[in-house]
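Trainee: Structural data only, the sequence is not supplied:
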């Protein structure tokens, strides 16, 4: 057994140069996006005009490029072992659809009692469970890819079915019961389903068909040892591109309202800590093992900020406080979850004596 503390370090050392310095690249991408948004007049309007049915094509392109390589790595013939794990599925549903929205509701009211627009925006963020970037964080932390694919698909189904209903409950019904200010939300089932179909459905089908075709024609050994290593870096290229576009679109709002951004960031930081930590505690208690515990934690902590921003803009307007809260979501989420990737790798030694033979993506 290696000396205490070396397991996580060994995993980090096996990361590629691109992966190892990911916080630096993400920081540079965020800064580049903010600078572009401030220095290039009309950039945000120009990018927003490149859209189809309300979906920004540059953002959609970045997300598809980001998710396709990770979903192409999934071994779909192993999904049955995940779907049969009731402890994992039920704990994920409880964390995502019972605890997550309730935690964000409580934090928003406790920390932003005097900022109703920002508070509403945060509650919307809490309702939008992650279906996109979580696959990146899970992969970097050496989580279970097959479990991530199943849990993300499960979140997608519940998102279509429950988002509008939970929005009504947390913004109108529950505040009324507690004697708090009430508001409304407008989110059609089609709007939510469209987000799921584009940001998850397309890369999921593409990843499945790629693996199926390549393994039939060239074999699994060639696919995993030759094709995937060349495809893998494109996930991070897509992530960095998406971050630049997102922050370029909202750079003016973020840099012109620093105090509001700071106040919105505080409950978000608390939320990510509670949900990620809660996922690890539940996974450890259920003895799910490192890989599935990590997947449980990241799927609980991540949010679908694309959907949250879209709903906030459609309901309250692009310059509203609700939209700003949605925009601050990825501003806080991206660096925090990158940090939690490294925290996960450091915790790995508590689950197993040494890294497994599974290669780090």
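Mentor: Yep, it's here. Values in this document were obtained by computation on a predicted structure and should not be read as measured data.
Trainee: contacts and neighbour counts: CA atoms only from here.
Mentor: Fine.
Trainee: What's the end-to-end length of stretch 82-91?
Mentor: In stretch 82-91, first residue to last residue: 13 Å (C-alpha to C-alpha, to the nearest Å).
Trainee: And the contacts of it?
Mentor: 146-147, 150-151, 282-283, 286, 288, 292, 296 (C-alpha atoms under 8 Å, 6 or more residues apart in numbering).
Trainee: Which of the residues you listed fall in helices?
Mentor: Under the assignment DSSP state H, the contacts of stretch 82-91 contribute 146-147, 150-151, 282-283, 292, 296 to helices.
Trainee: next up, a second structure to put side by side with the first:
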């Protein structure tokens, strides 16, 4: 089996130096977007209620628009004719499934009970976050870290299928069955219709995936592959980060008052989340090196393992326990911690990329 190597993307003497101003100062823009969203949510009376009402089927339309704008350019860059090279990589696929659907939920369950034994609502919310595997933002983290776009598309699609099939079952296992069997008290029932999860997958993956696929297919036919990649893709590329920043502003505007009014509770929830993201990303990155994956697929594996589907987690928590519940607050704190942490890990990943390049030339 031919293995993808880092030479698929030419090595550069300084990754950061070649980034655009928008990319290079991404961490700053994201922090400003978070601050703007929190400030708007706190300063504008009723803004969160107005934004919350703009939804269809429990899906926030402003957040959906932002995520679709964010994901479309990246998925338009995917070389769909290369997907078979990913689907034949059994090490990558099996590792992703095991980490996302066995290890990830178990790690979050353990951390939630370890750090929040006296706060059952927040603990339940964290467990729900751990069950919602990422199918949206991971696309852009992976692209910023120069991961394998084709591998990201396949792994995200795989996560989507398992999300529809396994989310409800794992919710019953970790929130109802396991606590009772371990003598941790009465479990909590999580009633999540499969149709709701499927709708989430269709909106946040299906639409941008189809749009990206059709764009590349039609674009290559009309312009040729070289012109499509050299002229068209650079024009739509900045949309991804614009969509990301818009999504962050809307997300934190929706929950700005809740987050800023309970700083101590937010800190309690944030600590296990920080540990979770660190364990999942660094552990998975190390696994990728051990099993012999090239840098690009190692990065993809790590980011798909560490990210979570915050939109699904928040929607499920609100639908099951209410908008003012502790479970919903845990879901909201998820992206508050995940976004800056994974941006930082993008830079860590890029710094380690050169080590892989050196190893590959040895």
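Mentor: On my side now, so go ahead. Just so we're clear, the structure is a prediction, and the values are computed from it rather than from any experiment.
Trainee: Superposing both, give me the TM-score.
Mentor: Once superposed, chain against chain, the TM-score is 0.95 (TM-score structural alignment, normalised by the length of structure 1); 350 aligned residues with a C-alpha RMSD of 1.3 Å.
Trainee: quick revisit: of the contacts of stretch 82-91 of structure 1, buried ones?
Mentor: 146-147, 150-151, 282-283, 288, 292, 296 (16 or more other C-alpha atoms under 10 Å).
Trainee: Residue 353 of structure 1 -> structure 2?
Mentor: With the correspondence set by TM-score structural alignment, residue 353 of structure 1 lines up against residue 358 in structure 2.
Trainee: how near is its match to residue 352 of structure 2?
Mentor: Separation of residue 358 of structure 2 from residue 352 of structure 2 (C-alpha to C-alpha) stands at 10 Å.
Trainee: Settle it for me: which of the two has more neighbours?
Mentor: residue 352 (13 against 9; other C-alpha atoms under 10 Å).
Trainee: tell me which element the more buried one is part of?
Mentor: helix 326-361 (DSSP states H and E).
Trainee: just residue 216 of structure 2 next, same as before
Mentor: Here residue 216 of structure 2 is assigned to helix 207-223, by DSSP H and E.
Trainee: Identify the farthest-apart pair in the ones in helices among the contacts of stretch 82-91 of structure 1.
Mentor: Every pair in those was compared (C-alpha to C-alpha); the two farthest apart turn out to be 146 and 282, at 19.2 Å.
Trainee: Check which helix or strand residue 125 of structure 2 maps to.
Mentor: Counting by DSSP H and E, residue 125 of structure 2 is part of helix 120-131.
Trainee: which residue numbers in structure 1 go with that helix?
Mentor: So helix 120-131 of structure 2 sits over residues 116-127 in structure 1, by TM-score structural alignment.
Trainee: To which residue of structure 1 is residue 309 of structure 2 aligned?
Mentor: By TM-score structural alignment, residue 309 of structure 2 lines up with residue 304.
Trainee: Going along the chain, name the strands of structure 1.
Mentor: Taking DSSP state E as the test, the strands found in structure 1 are 51-52, 55-56.
Trainee: can you redo these as a markdown table with mean neighbour count and distance to residue 31 of structure 1?
Mentor: Converted to a markdown table, the strands of structure 1 look like this (neighbours: other C-alpha atoms under 10 Å; distance: least, C-alpha to C-alpha, whole Å):
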| stretch | mean neighbour count | distance to residue 31 of structure 1 |
| --- | --- | --- |
| strand 51-52 | 12 | 24 |
| strand 55-56 | 17 | 21 |
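Trainee: Right, I'll leave it there.
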